[in-house]
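Asks: Any chance you can model this:
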Amino acid sequence: MLEAELEMSADSEGGSEIALEYATIDYLLNDSVALVAGKFLSPVGQFRQNMHPSWINKLPTAPSGFGHDQAAPVSNLGLQARGGFSLSGDSLFLNYAAFIGNGPILEVADGEIEAIEAVGRTTNDNGRFVWGGRIGLLPLAHLEMGLSAALGKVSSEDEPELLRDYDVFGADFAYQWKNLALRGEYIRQSVGSEARSEAPDSADWQAWYAQSSYQFLSNRWEAVLRYSDYDSNTDSLDQRQWALGLNYLFAPNAMLKAAYNFNSNDEGSRADDDNFQLQASYGF
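Replies: Okay, the predicted model is just below:
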């Protein structure tokens, strides 16, 4: 099976950008194992692989820290095995994903690591790979809890020979009860120090969010509340956010979303600016 997704967006100058979010070939070995090859959404964490499509995400944007070049890995280029099975009849289920692929690249400027580009890169400048995955447990029919991790070596584009330790850790949960949905996630990416580098210090990016949503009036309307907190390696990019949303669902895969984001940043940067958003989403 072939899967792919293109992302189209507008840049700050009014132009358009087109990017390949993922493109994979999937092969089902059996009911418990599927092999995936290509550029795939990162299985580390829950939001990126399960919630990021606009017609699934209940707000117009990702939680703070879960966007591109932030705390959560976006995608990988490599191989993945994923699936699930029952541990105890119909009462206890486990799902899993394990991968190996090209690692992220560090963005260095003015003697500091400014960002980590954790997208599926077609090049591997340092010749090293990153491996990891996620394990999810469903102890109840409507509750899932997950743990994620990844390890490897990374470097900057200008210093591919200067390798640093790289690790990721994440934890998440999701709960559904009638019309009420609760979910939350914590994610952290860290890179070690390298004394010979232009940017010798270690770096850390971490973020978490908690979200609740409730459908009412024949499940046509949906209210959403989300808090997210992003702590980056650059203080001006840190952000705490309360997001309030109201959605109208034409169908499960088609909705109109309105949201207001109350943002806070201690440095008074653009990350401190509040904003209002409207979005129409359709999935097919």
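
Asks: When you work out contacts or count neighbours from here on, use the C-alpha atoms and nothing else.
Replies: OK.

Asks: hang on, Arg164 packs against Leu151?
Replies: No: counting by C-alpha atoms under 8 Å, Arg164 sits too far from Leu151 to count as a contact (10.9 Å).

Asks: Once you drop chain neighbours, what's closest to Arg82?
Replies: Leaving aside its sequence neighbours, Arg82 sits nearest to Ala97 (C-alpha to C-alpha, 6 or more residues apart in numbering; 4.1 Å).

Asks: I'd like the structure of this one too, to check against the first:
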Amino acid sequence: MKLLRYGPSGREKPGLLDDQGNIRDLSKVIVQIDDAMLAPKNLARIARLKPETLPIVKSKPRLGVPYAGVSKFVAVGLNYTDHAAESNMPIPKEPILFMKATTSLCGPNDDIIQPKNSTKLDWEVELGIVIGTKAQYVPESKALDYVAGYCTINDVSERDFQLERGSQWDRGKGCDTFGPVGPYLVTTDEITDPQTLGMWLDVNGEKRQRGNTKTMIFGCAHLVSYISHFMTLLPGDIITTGTPPGVGLGMKPAPIWLKPGDVVTLGIDGLGDQRQRVVAYPGK
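Replies: Prediction:
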């Protein structure tokens, strides 16, 4: 099941994508897709609906973050061996965790706003894990039982803010629009093995990233379990799981950075594609 929210920012309606690629309106069935709706019993209730009985949304509306109610946006750094190598950083012995501000969240095709004083704007296609059930100290063998679904994420980054102004990665990861999520929340009945997903990202139509979640250093089950030992994961929390090689920082012979006017396209098998245009901060 592919759940989504569509419409103007702040006024999104609930919907789902049917097998023919049509957006179906859920607003007469549920008020909103939010953290409460991600509980297994509520997802099961939506799954029992017959999509053909729901109205088709005939326009091509803006898509928002696929659900509301994100309390935490947890990120994992250097989780692919070859990305650690291109970043000239050692392979971590344990997951590297940082937080992306929830104010960075935006729709999958919204503009990326280059912040004031930004000089090293970068891209990162990543698999997102969406929690559906409260998780505390969960064993790895049971960890995926706490997952509602998965989504495509662009972990937009400002490398000067992240790496050259102290040790706190958060400042380079949490700017407004640095967290495009979606287009869909794809439930676990469709993604039975999150460690077999191909992923890609292009800039202005040129190949940049190609990878597969099978090359993660720490897999999804390990990450959910590990993080749940340090913080309680609540329904709606997102874990973005790291990126494969091909980021701007690692380009040879010199890094390549995003600039206003660039277009970033990206996607993950079964989870849908994104498209963002880079724009300057107003008045920059």
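
Asks: Would you pull the TM-score for this pair?
Replies: For this chain pair, the superposition-based TM-score is 0.26 by TM-score structural alignment, normalised by the length of structure 1; 119 aligned residues with a C-alpha RMSD of 6.0 Å.

Asks: quick one, strands of the stretch 101-250 of structure 1?
Replies: 105-109, 112-117, 129-140, 143-156, 164-177, 180-191, 203-216, 221-231, 239-251 (DSSP state E, counting those that start in this stretch).

Asks: Could you double-check that Lys13 of structure 2 lies in contact with Arg24?
Replies: No: Lys13 of structure 2 lies out of contact with Arg24 (C-alpha under 8 Å); the separation is 10.5 Å.

Asks: Enumerate every residue touching Asn201 of structure 2.
Replies: Wrong residue type there; residue 201 of structure 2 is Leu, not Asn. 124-125, 207-210, 264-267 (C-alpha atoms under 8 Å, 6 or more residues apart in numbering).

Asks: Which among those count as buried?
Replies: Among those, the ones that count as buried by 16 or more other C-alpha atoms under 10 Å are 124-125, 208-210, 264-267.

Asks: which one of those is nearest Lys41 of structure 2?
Replies: Among the buried ones among the contacts of Leu201 of structure 2, Gly267 lies closest to Lys41 of structure 2 (C-alpha to C-alpha), at 29.0 Å.

Asks: What is the neighbour count of Asp82 of structure 2?
Replies: For Asp82 of structure 2, the count of nearby residues is 19 (other C-alpha atoms under 10 Å).

Asks: in which helix or strand would I find it?
Replies: helix 81-86 (DSSP states H and E).

Asks: list the buried ones in that helix?
Replies: Within helix 81-86 of structure 2, the residues that count as buried by 16+ other C-alpha under 10 Å are 81-84, 86.

Asks: how about the residues you listed in TSV, adding distance to Val147 of structure 2?
Replies: Converted to TSV, the buried residues of helix 81-86 of structure 2 look like this (distance: C-alpha to C-alpha, whole Å):
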residue	distance to Val147 of structure 2
Thr81	25
Asp82	27
His83	26
Ala84	27
Glu86	31
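
Asks: Now for those: which two are most distant?
Replies: Farthest-apart pair in the buried residues of helix 81-86 of structure 2 is Thr81 and Glu86; separation 8.9 Å (C-alpha to C-alpha).

Asks: three-state assignment of the nearest residue to Asn247 of structure 1 once chain neighbours are set aside?
Replies: If the residues on either side of it in the chain are set aside, Asn247 of structure 1 comes closest to Lys257, at 4.4 Å by C-alpha to C-alpha, 6+ apart. Under DSSP: H, G, I helix; E, B strand; the rest coil, the three-state class of Lys257 of structure 1 is strand.

Asks: same question, Val224 of structure 2
Replies: Under three-state DSSP, Val224 of structure 2 comes out as helix.

Asks: picking that back up, isn't the residue nearest to Asn247 of structure 1 right up against Val224?
Replies: No: Lys257 of structure 1 is beyond contact range of Val224, at 10.0 Å (criterion: C-alpha under 8 Å).

Asks: Same drill for those two, tell me which one is more crowded.
Replies: Neighbours of Lys257 of structure 1 and Val224, each counted by other C-alpha under 10 Å, are more numerous for Lys257; the result is 23 against 19.

Asks: where's the more buried one relative to Trp242 of structure 1, distance?
Replies: As defined by C-alpha to C-alpha, to the nearest Å, Lys257 of structure 1 lies at a distance of 16 Å from Trp242 of structure 1.

Asks: With Lys153 of structure 1 instead?
Replies: Distance, Lys153 of structure 1 to Trp242 of structure 1, using C-alpha to C-alpha: 35 Å.

Asks: Which of the helices or strands spans Leu97 of structure 2?
Replies: In this structure, Leu97 of structure 2 sits in strand 96-99 according to DSSP H and E.

Asks: following that strand, which helix or strand comes up?
Replies: Counting by DSSP H and E, the next helix or strand C-terminal to strand 96-99 of structure 2 is strand 105-106.

Asks: following that next one, which helix or strand comes up?
Replies: strand 112-114.

Asks: one step back: touching, the residue nearest to Arg82 of structure 1 and Gly83? I think so.
Replies: Yes: between Ala97 of structure 1 and Gly83 there is a contact under C-alpha under 8 Å: 6.7 Å.

Asks: more neighbours, the two?
Replies: Set Ala97 of structure 1 next to Gly83 and count neighbours by other C-alpha under 10 Å: Ala97 wins out with 21 against 17.
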